[in-house]
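Student: Requesting a structural model of the entry that follows:
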Amino acid sequence: MEFRESKGIFKQIADNISDRIITGELPVGSKIPSVRELAATMGVNHNTIMRAYLEMQRDEIIQNQRGIGYFVAEDAINKINKIRKEEFFKYQFPEFLHQVKVLGLNKEDLKPLLNILDES
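Tutor: Below is the predicted model:
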């Protein structure tokens, strides 16, 4: 995994794990890699992984079973989707609207994008 400077590494790791949950690579109830295992795999400090896991645990995406490890929570996919929608409307969508205004785009310019949504 290559990290971007625009976002904290722990957040990128949490996003990567969330992606793997959504795609089914890490199904509900499955054990996720240990902190040390993932730190070694990704080449980052174990504290960075721990921070990602603590955030995901706080958001109820994963659960810690003491002495056993971390597991994907029952409602993880719904929690991830809710968080991502909130982040989209708080951060990315306002930036998109700003760019639409700056570029002087109108409804006709955006119609092809809306058609893509209808096709999905």
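Student: all contacts plus neighbour counts: C-alpha atoms, from now on.
Tutor: Will do.
Student: who's sitting farthest from the centroid in the protein?
Tutor: When distances to the mean C-alpha position of the chain are computed (C-alpha atoms, centre = their mean), the maximum falls on residue 108, with 31.9 Å.
Student: now that residue, what's its secondary structure?
Tutor: At residue 108 the chain is in helix, as set by DSSP: H, G, I helix; E, B strand; the rest coil.
Student: Would you do the same for the sequence below? I want to compare the two.
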Amino acid sequence: MEFRDNQAIYLQIAEYICERILLKQWKIGDKIASVRELAVQLEVNPNTVVRTYEFLHQKEIIFTKRGMGFFVSDEAEDKVLAFRKDEFLGNELPVFFKNVHLLGLDFDFIKEKYEAFKTANF
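Tutor: I've put the predicted structure just below:
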């Protein structure tokens, strides 16, 4: 995984996990990788993964079963959607609108590009 400089690594790992949940690669009730497994897989310090798991646990996206590990919560999809929508609307959309304005882009053009993106990627 390539990490960006503009955001804490633990939040980028949280995004990675949330994407897996939204793409249904990790389903409700699925056991997720242990701290050590994910740290090795992503080539990060295990403490970073612990911080990620604590963050996701606080958001009720994952839960622990004592002695068994971490699992995707029943409400994970709804919690992820709510969290990601808030982040997008508060942080990314204003930057997007600013760039649309500065570049003089037309929303019909953007819609066309969006539809092409969806076709190519989903």
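Student: coming back round to it: ok, now how distant is the residue farthest from the centre of the first structure from residue 99 of the first structure?
Tutor: When distance is defined by C-alpha to C-alpha, to the nearest Å, residue 108 of the first structure is 16 Å away from residue 99 of the first structure.
Student: buried ones in stretch 46-65 of the second structure?
Tutor: By neighbour count on 16 or more other C-alpha atoms under 10 Å, the buried set for stretch 46-65 of the second structure is 46, 48-53, 55-57, 60-63.
Student: Would you check the span in the first structure matched by that stretch?
Tutor: Residues 46-65 of the first structure are matched to stretch 46-65 of the second structure when aligned by TM-score structural alignment.
Student: from the middle of its chain, how far away would the matching stretch be?
Tutor: Remark: stretch 46-65 of the first structure is offset 13 Å from the chain centroid, using C-alpha atoms, centre = their mean, to the nearest Å.
Student: center of the first structure - which residue?
Tutor: When the first structure is reduced to its mean C-alpha position, the nearest residue by C-alpha atoms, centre = their mean turns out to be residue 15, at 2.9 Å.
Student: three-state assignment of it?
Tutor: Quick answer, by three-state DSSP: residue 15 of the first structure is helix.
Student: quick one: which of the buried residues of stretch 46-65 of the second structure sit in helices?
Tutor: Mapping the buried residues of stretch 46-65 of the second structure onto helices (DSSP state H) picks out 46, 48, 49, 50, 51, 52, 53, 55, 56, 57.
Student: wait, the second one sits on residue 9?
Tutor: Yes. Taking contacts as C-alpha atoms under 8 Å, residue 48 of the second structure lies within contact range of residue 9: 7.3 Å.
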